[in-house]
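Q: Below is the structure, and that's it, no one-letter string:
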């Protein structure tokens, strides 16, 4: 077994083994709600723990290529994209819902423009909380899963990331009326969103920029679609996910065809050759 494969297996064992049993235990044995942010905290940082353990003790490669620098001065435009892209995806999803006759354009359930601005500020404040997943899935797993094949690797990473979330659909966090169809379109949403995150990582070289976008997905796109389409428009979760998937497709198809996915991830983010992940 190569060092790269062993590193990936150890990482996945920690990411899944530290989260799935925990989720079932706290929900089924302790009765805790998974919507509670304090209950979510160990889940959010388990991928980072896995990546840290592998980098420190399995491969001993260190953290030079981990994307821990902000790189804001060099990539400030893409930082701005990371901040506003989730809002843009939300706007496209709402436009699709309005076209289908599922939404009447009323922003009041979300507090109007003022409420949206507050969510954008909250996105920035909560960015560090999403670093745990990004340090694991985007910074560590994507460059290593299928070396030299960034498009295939982003698809595989997104699929694994989706599966990692599956217990949430059965433990009261996500409510689906039809699990067969809903889980399929939910999985597609994760895979598309991972395209956005990996594109941002390739453009900025910073896991903090992808964490900002991840925060926007949850705190802007997630909250707005829930407030406006589920609470305000009385849609079920499946139709909301379909709207978001279509919006993400419009954004991510051009991204996945871009130059960011034509080179190995290490080269794409501008790392020196010596610092790029080359585990055999």
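A: Arrived safely, thanks for sending. Please read these numbers as outputs of a predicted model, since none were measured by experiment.
Q: make it CA atoms for all contacts and neighbour counts henceforth
A: OK.
Q: Contact partners for residue 220?
A: Residues in contact with residue 220 (C-alpha atoms under 8 Å, 6 or more residues apart in numbering) are 86-87, 90, 116, 119-120, 123.
Q: These: which two are farthest apart?
A: Taking C-alpha to C-alpha, the two most distant members of the contacts of residue 220 are 90 and 123; they sit 14.0 Å apart.
Q: returning to what we had before: please narrow the contacts of residue 220 to those residing in helices.
A: Using DSSP state H, the subset of the contacts of residue 220 located in helices is 86-87, 90, 116, 119-120, 123.
Q: which stretch of helix or strand covers residue 214?
A: Assessed by DSSP states H and E, residue 214 sits inside helix 207-216.
Q: How about residue 81?
A: Using DSSP H and E, residue 81 sits in helix 72-99.
Q: and here's the other structure:
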């Protein structure tokens, strides 16, 4: 199903083309800048593999450089977005094009950021509850579970900084660049591209605990579904920051919630597994049914 947004009425500076951008401070793109998209993908994918190469040559996840190299990999989409935007697209307002400005109205930006940050954690908790209802895993409150929930909030805020490195690329640049294809296609394709980019770390056993290629397929299913929700935050806020807060919460909460309430369940009850996918699909279906996928205009109140 293609998710469509509202089409502005005809008039000066308006168009009846449902795939065109709504009026913004930067000129609307009528076609996908494919050269820029290709440049972005080459830099993001190539940079990720290049940075992760020392992990593949020695130690894998046990390499003492895993954490700094992993954080560096997360920054490659931003590097790719800057190269593609400044060297190929060259918009009049690069920061606005990438969703970095404006952050006003503050209430809208902060509201969607809070929704993303809290909402992702709630979805993670509900996935565990759903797994318990389906008989996939028993609920087990481990010692220190509640203190872990508190520390998870602080960790999520810290990780948001690193997550912004990905979001500027995937939701800031790529989702925006693909908009002329239509909202639904742009959301799905940007999420589809986001998944295999994780290969340098996922195929080392990160996230899924296995080096089997099926882990990368599972990650791609997750990124498509989660990418739709992150993309919705980007669209409705006209800013990349809410999706970064949601992404930071995702990275901080997934393993923490499983360790606190379902330590022996594997990834199935999380958003990385099939139970979580069911929950994400229901949420996306609800947003589609309520016609919530509309692009907000920066600098104006959200409708």
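A: Noted; the coordinates are in hand. These numbers were taken from a predicted model, which means no experiment stands behind them.
Q: picking up where we left off before, residue 38 of the first structure: which of the contacts of residue 220 of the first structure is nearest?
A: Nearest member of the contacts of residue 220 of the first structure to residue 38 of the first structure, counting by C-alpha to C-alpha, is residue 123, at 17.5 Å.
Q: Provide a list of residues in contact with the closest one.
A: 83, 212, 215-216, 219-220.
Q: and of those residues, the nearest to residue 241 of the first structure?
A: Proximity of these to residue 241 of the first structure (C-alpha to C-alpha) peaks at residue 220, which lies at 14.6 Å.
Q: What lines up with the closest one in the second structure?
A: Here residue 220 of the first structure is matched to residue 253 in the second structure, going by TM-score structural alignment.
Q: Please report the distance of that match from residue 165 of the second structure.
A: 18 Å (C-alpha to C-alpha, to the nearest Å).
Q: now residue 205 of the first structure: how far from residue 89 of the first structure?
A: Going from residue 205 of the first structure to residue 89 of the first structure by C-alpha to C-alpha gives 22 Å.
Q: out of those two, which sits in the busier spot?
A: residue 205 (30 against 23; other C-alpha atoms under 10 Å).
Q: list the contacts for the equivalent of the more buried one over in the second structure?
A: When the second structure is aligned by TM-score structural alignment, residue 205 of the first structure is paired with residue 238. By C-alpha under 8 Å, 6+ apart, residue 238 of the second structure lies in contact with 99, 295-298.
Q: Same list, the residues you listed, but as JSON lines with neighbour count please.
A: JSON lines is the format used below for the contacts of residue 238 of the second structure (neighbours: other C-alpha atoms under 10 Å):
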{"residue": "99", "neighbour count": "23"}
{"residue": "295", "neighbour count": "21"}
{"residue": "296", "neighbour count": "19"}
{"residue": "297", "neighbour count": "19"}
{"residue": "298", "neighbour count": "22"}
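Q: For the spatially most central residue of the first structure, which residues are in contact?
A: For the first structure, the residue nearest the mean C-alpha position is residue 214 (5.1 Å; C-alpha atoms, centre = their mean). With contacts defined as C-alpha under 8 Å, 6+ apart, the neighbours of residue 214 of the first structure are 127, 130, 197.
Q: Equivalent analysis for residue 83 of the second structure, please.
A: Shown in contact with residue 83 of the second structure (C-alpha under 8 Å, 6+ apart): 39-40.
Q: element containing it?
A: Assigned by DSSP H and E, residue 83 of the second structure belongs to helix 66-83.
Q: Aligned against the second structure, show me the partner of residue 92 of the first structure.
A: By TM-score structural alignment, residue 92 of the first structure lines up with residue 126.
Q: Can you tell me the number of residues neighbouring that match?
A: Neighbours of residue 126 of the second structure under the rule other C-alpha under 10 Å: 18.
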